[in-house]
Every structure is written in structure tokens, then in C-alpha cells.
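Undergrad: Pasted the sequence and its predicted model underneath.
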Amino acid sequence: MPYSFIPHQMYRMPTHFGPATGPRQGPDGRRFECKDNPKTTSISVSFLTDPAQLKPLLPPSFSLAGEPVVTVAVTYMTEIEWLAGRGYNTLGVSFPATFRGEQETATGSFLTVLWENLTDPIITGREELGFAKIYCELPEPTVLAGKWHATASWLGFRFLDIHAENLVQQTPAEIAATTQATASDGTLHFKYMPRTGEWGTADVAYACLTPAATPNRVITERMTGQGSIEFHPARWEDMPTQYNIVNTFAALEIREYRGANITKTIGGKDLSDQRILR
């Protein structure tokens, strides 16, 4: 007898083995509180660029918001409960944008792409949340004499070097002031899934929002300083499915750097508040 889908349970392919566990559904169907996990360390560097180079990256109903400042952030996460205490790393590239839909408007950081080094969060994030996630290798950073250096590669081809130095510790008051100053509606995404057999058409195509509120996240440390970024141009032979992404970033004009941050946090959320923008 063929199986039936259990109402209100989350499934992913392969669906034949029952409801799927993941970030938003534990083995007993419970939610993960994310109060004491994950523990994260993030390196971010921002720079001012030519707005004309960012506009072609915007999906329908999106526009630039404020200064064309691109932020590249590498995050290292550990002790993740939904992975039974394991961790993974991410690399995101974003810039401020506004979505204007038929029913609502939202302004925040538009996440153009999020590389990750583990299959499980890539699949769940793409299918369930609409994050533009793809794979790359993200080794742990090196730290020497106060200088941080992180890299990203794909099957051995290094496509990014990011540096942070001359770092100064922020006080709790400075951390709080910075957090308030960067308030927004959240992180903007554009979810796209192709339609099987009808090549070149979409099965799903819409904007999504990760609301900014993350009440369980606590910033335990933040350092600010100077940073630099270098995306290394790639050939099709180097990165057959990603070279166009890397080359787009490598071609961005860096008019001036806007600083670097090292941020450490504890806690987060399961992103079950993710929603479609209409």
C-alpha cells in the first residue's frame, strides 16, 4: 500500500522514509530552542562599490537602498543542536536593498549567495527557506599577531581571500549602539526552483524575508578594524557551475573599504519565521 503524507509534518526528498529531521523538526517532531547554540565566529569586510554593478543582480521588484556597500561575511558555527553538536561554515555576500511588492515593502540586507561547506544545511536552506545556498570549502581561519585570514575554495580552486587586522575591542555599550544603528526588516532573498521538464521556466519564483528579530542571540565579543577582500577570477574549467558568480564579485569596483568586524555570538533561531514577501 503506498504511503500517505502525515499532515503538518515536514518532508524532503526522499519522502519515502517518512518525515525529515532538520533545523526546524527534530527526531521527535520538537523544535530546537537555539538558546545556547550555535556558537559562532564571523569575519566580515565591507566596501563601497559602483551601484551600476549591483543593479543587474537585483531580482524583480527589488531596488538598491542607501549606499551601495557590499559586505562579505565568513561565519564559523559549532555546537549546533539540530546537527547533534556538529557545526559548519558559511560565506555570504550581501548589500542593502528594498523589495516593493503588491502588498508590502521590506528593506534589509539582500543575500545574493550563501556558500556553505555541508550538504544538510544547503538542502534544507534552499528548499525550505529560499536561501541561495551553494557549496564550497571553508577551512578554519588563521589568526596570527592579531591578523585574521580566511579563504574559500571549490574542489581545490581558491576563489576568495579575506583579511582583517588592526582590530579594536568594542565595549558592551558600543556593541549595543552598533546593533541599534543597523536595524532593518531583516535579510532579503529570492527563491527560485526550476520546473521539471519545462526547461527555462520556474516552478517557484518569489521573494522571501528572514525577519531581523533574533531574541536568543547574544553578542559576546566584537572587534572592529580594517579589512580587505580579493575574489580570484575563475575559468569555466576552474569552477564549472560557479565561475560566473565569482567573476561577478571579482569585477566589482572597490571604491573604498568600510571596515572589518570580528563578531562572536551564542544562540540564534531555527528560522521558522521565514516568510514569503507579497
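TA: Sure, I can see it.
Undergrad: Only C-alpha atoms from now on, for both contacts and neighbour counts.
TA: Noted.
Undergrad: what's the neighbour count on Val72?
TA: Residues within reach of Val72, counting by other C-alpha atoms under 10 Å, total 19.
Undergrad: Can you give me the distance of it to His232?
TA: Using C-alpha to C-alpha, to the nearest Å, Val72 is found at 14 Å from His232.
Undergrad: cool, Ala181 as well?
TA: 33 Å.
Undergrad: out of these two, which sits in the busier spot?
TA: Neighbour comparison, Ala181 and His232: the larger count goes to His232, with 17 against 9 (by other C-alpha under 10 Å).
Undergrad: Leaving out chain neighbours, which residue sits closest to that one?
TA: Setting aside the residues directly before and after it, His232 is nearest to Phe159 in space (C-alpha to C-alpha, 6 or more residues apart in numbering), at 4.7 Å.
Undergrad: Could you say which helix or strand holds that neighbour?
TA: With secondary structure defined by DSSP states H and E, Phe159 is part of strand 157-169.
Undergrad: quick revisit: can you tell me which residues contact the residue nearest to His232?
TA: 151-153, 231-234, 246 (C-alpha atoms under 8 Å, 6 or more residues apart in numbering).
Undergrad: Pasting the second one now:
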Amino acid sequence: MFVFEESKSYLMPAFFGVGEYNPNAIAVANDVTTMVFTLTTNGNLLSNFLPAGFQPLRPEINIKFVQLREVDFLTGGSYNLIQIEVPVRFSGTHDQLEGVFPLVIWENNAEPIISGREQSGQPKIYADIEDLNIYQGKYFTNACLQGNTFLHLEMFNPQPVSQQQFEQIKSSSVNSNVFGWRYIPKVGGPGAELSQPILYPQGMKLYGAWMGKGNFSWIKLSEDFRYRIFNYYDIVKTLAEFPVYSLAPVQIYKGASILRPAAGRVLK
């Protein structure tokens, strides 16, 4: 009979062996390109999508494209992601923290999706996400589902930031509070077996930063996607309907990312 050991950590399927739990474990991606679009929107509307304990710090949404290469936990492999996040404050009975709360994260690799959902409460689902295309000063990428593009991102002629700006961005990137909500539904009925706020510490070692003009566009998915299990249609439709009052200069960062899942914990 297989017996679970409390001193070890398991992922499904759990019955084929498991690594020893390492309380100091980190996950490093050594070559990371990040492109960030920051838009100002309706703060009251944003609040409707944040669970109890979280409040928007600013009426902003970040659309973040991240291209990860030389990923240690993928044996040097790679993946891309698009993260839609809100700067927030968490106010609990014990914890008082500021950071970002991802509303949805699309990734094009199942391995980080599985671990990020189960362990760290990150709202990860699958999409086809192109590598960043660079041509004649234009940087662009698309996110698609079964051949249907639902998000296009583009940036033009990025220029290096000043040394002062670089040092500020570098300093603020060393440690980041990324929040999540781990929700496990009940089997065979409504309600949750587990529903809890999560802290997932991360960081970035910054090598360079640039700014430039850019645009993004949401493309409504076909009605055929309305009833898929992960509600792709409604997610895209909802995000596309957020009002855009202003769009900040688009930022591109180069560096290495450090994920700290072992330092994650349930917020109180």
C-alpha cells in the first residue's frame, strides 16, 4: 500500500516517487524578457474581481508578457506567459502586505501551469503564446487558442531608461509579493474543499530596462469557446470591456527571474 509521508511534498499523480522537501528551494529562469503594459481603468470595477482581504492600490491593470529561457526546473527549457495583474493591498487579521494579484495567467507549457496552480494558487490556464517578434524597431506577440487570436501586444522603438530610473526599477524588482487564491472545488457538488489567499514571493535580477510607445488589443473569441471548462470566452470578454482611461509608456526588462515557491504561505 502506498503511504503518504508528511515530511514530503507530492504532485499528482503522487504514486511514482517524490523529491525531498527543500524549504529553501527556488526556481530560476536565467534569460527572461518582460514586456509590461500598464493601463488606468475603473477602480470600483476592479474591486469586483478581487476576493476578500484585497483592495486595489491604484485603478490599474498590468498586462505582462514574459518570455522565459534557460529555465532550471525545465532542464534549461522555456515557456512564455501573459499575466493580467492588479496592484493591491492585502489586509488580514495578521498580514498587511502590498503586491500584485493576478486575475489570470496564460502559459504555453503544462509543467509550470500544474505546479503553479496546485502549490501556489496562481490562476494559470493554457494558451498558445508566440515568442516576441522583433522587426525594424517593432516588438510584438500574440496569444491564441486553437488558432483564434485573442490578444495582440506591440511596442515601438524602445529606448534605454535613465540610470536613475534603472536603479529604481532594479531595486524594486529584487523582491516582489505576488498573491494568489488557491481554490479546490468539491467533488460532485458545489462549494470548495479549499479556498485560501496565498503569498508567492518572487524576484528579478535586472540587466536592462527600456521604454517606448505601444498598443494592445483584445479580440473577442468565437461563441464556440463560451462553455469551455476554463471560461476562456468570458475571461477575454470581461477583460476587453474594462475601460482604458490612459496607457503608460510600455516597458521592457531583461534579466533573470527567481521564483520562491518554498517561501510561499497561506495569508492570514
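TA: Looks like it arrived, so ask away. As the structure is a computational prediction, the values presented were derived from the model and not from experiment.
Undergrad: where does the TM-score land?
TA: Scored by TM-score structural alignment, normalised by the length of structure 2, the superposition of the two chains gives a TM-score of 0.90; 265 aligned residues with a C-alpha RMSD of 2.3 Å.
Undergrad: residues touching the alignment partner in structure 1 of Asn109 of structure 2, list them.
TA: In structure 1, Asn109 of structure 2 lines up with Leu118, judged by TM-score structural alignment. Applying C-alpha under 8 Å, 6+ apart to Leu118 of structure 1 gives the contacts 88-89, 135.
Undergrad: Could you give me the PyMOL syntax to select whichever of these are buried?
TA: Those of those that count as buried under 16 or more other C-alpha atoms under 10 Å are selected in PyMOL with:
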select buried, resi 88+89+135
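Undergrad: mind listing the strands for the stretch 101-250 of structure 2?
TA: 124-126, 128-129, 133-135, 138-145, 148-160, 176-185, 192-218, 246-247, 250-259 (DSSP state E, counting those that start in this stretch).
Undergrad: which part of structure 2 lines up with the strand holding Phe159 of structure 1?
TA: Going by TM-score structural alignment: strand 157-169 of structure 1 matches residues 148-160.
Undergrad: quick one: what's aligned to Tyr88 of structure 1 in structure 2?
TA: In structure 2, Tyr88 of structure 1 lands on Tyr79 (TM-score structural alignment).
Undergrad: returning to that earlier point: distance from the strand holding Phe159 of structure 1 to the middle of the chain?
TA: Between the centre of strand 157-169 of structure 1 and the centre of its host chain there is 18 Å, according to C-alpha atoms, centre = their mean, to the nearest Å.
Undergrad: Tell me roughly how far that strand lies from structure 2 on average.
TA: For strand 157-169 of structure 1, the mean deviation from structure 2 after alignment is 1.0 Å (mean C-alpha distance after the TM-score superposition for structure 1).
Undergrad: Mind listing what's buried along that strand?
TA: 158-160, 162-165, 167.
Undergrad: And stretch 173-182 of structure 2, by the same measure?
TA: 175-182.
Undergrad: hmm, back to that, go through the strands of the stretch 101-250 of structure 2 and name the closest to Arg58 of structure 2.
TA: strand 246-247 (13.0 Å; C-alpha to C-alpha).
Undergrad: residues in structure 1 matched by the closest one, start to end?
TA: Under the criterion TM-score structural alignment, strand 246-247 of structure 2 matches residues 256-257.
Undergrad: How far does that stretch sit from its chain's centre?
TA: Counting by C-alpha atoms, centre = their mean, stretch 256-257 of structure 1 comes out at 22 Å from the chain centroid.
Undergrad: what's the answer for stretch 231-238 of structure 2, then?
TA: Distance, centroid of stretch 231-238 of structure 2 to centroid of chain: 17 Å (C-alpha atoms, centre = their mean).
Undergrad: Same question for stretch 17-25 of structure 2.
TA: On C-alpha atoms, centre = their mean, the centre of stretch 17-25 of structure 2 falls 24 Å from the chain's centre.
Undergrad: Stretch 89-104 of structure 2 now?
TA: 15 Å.
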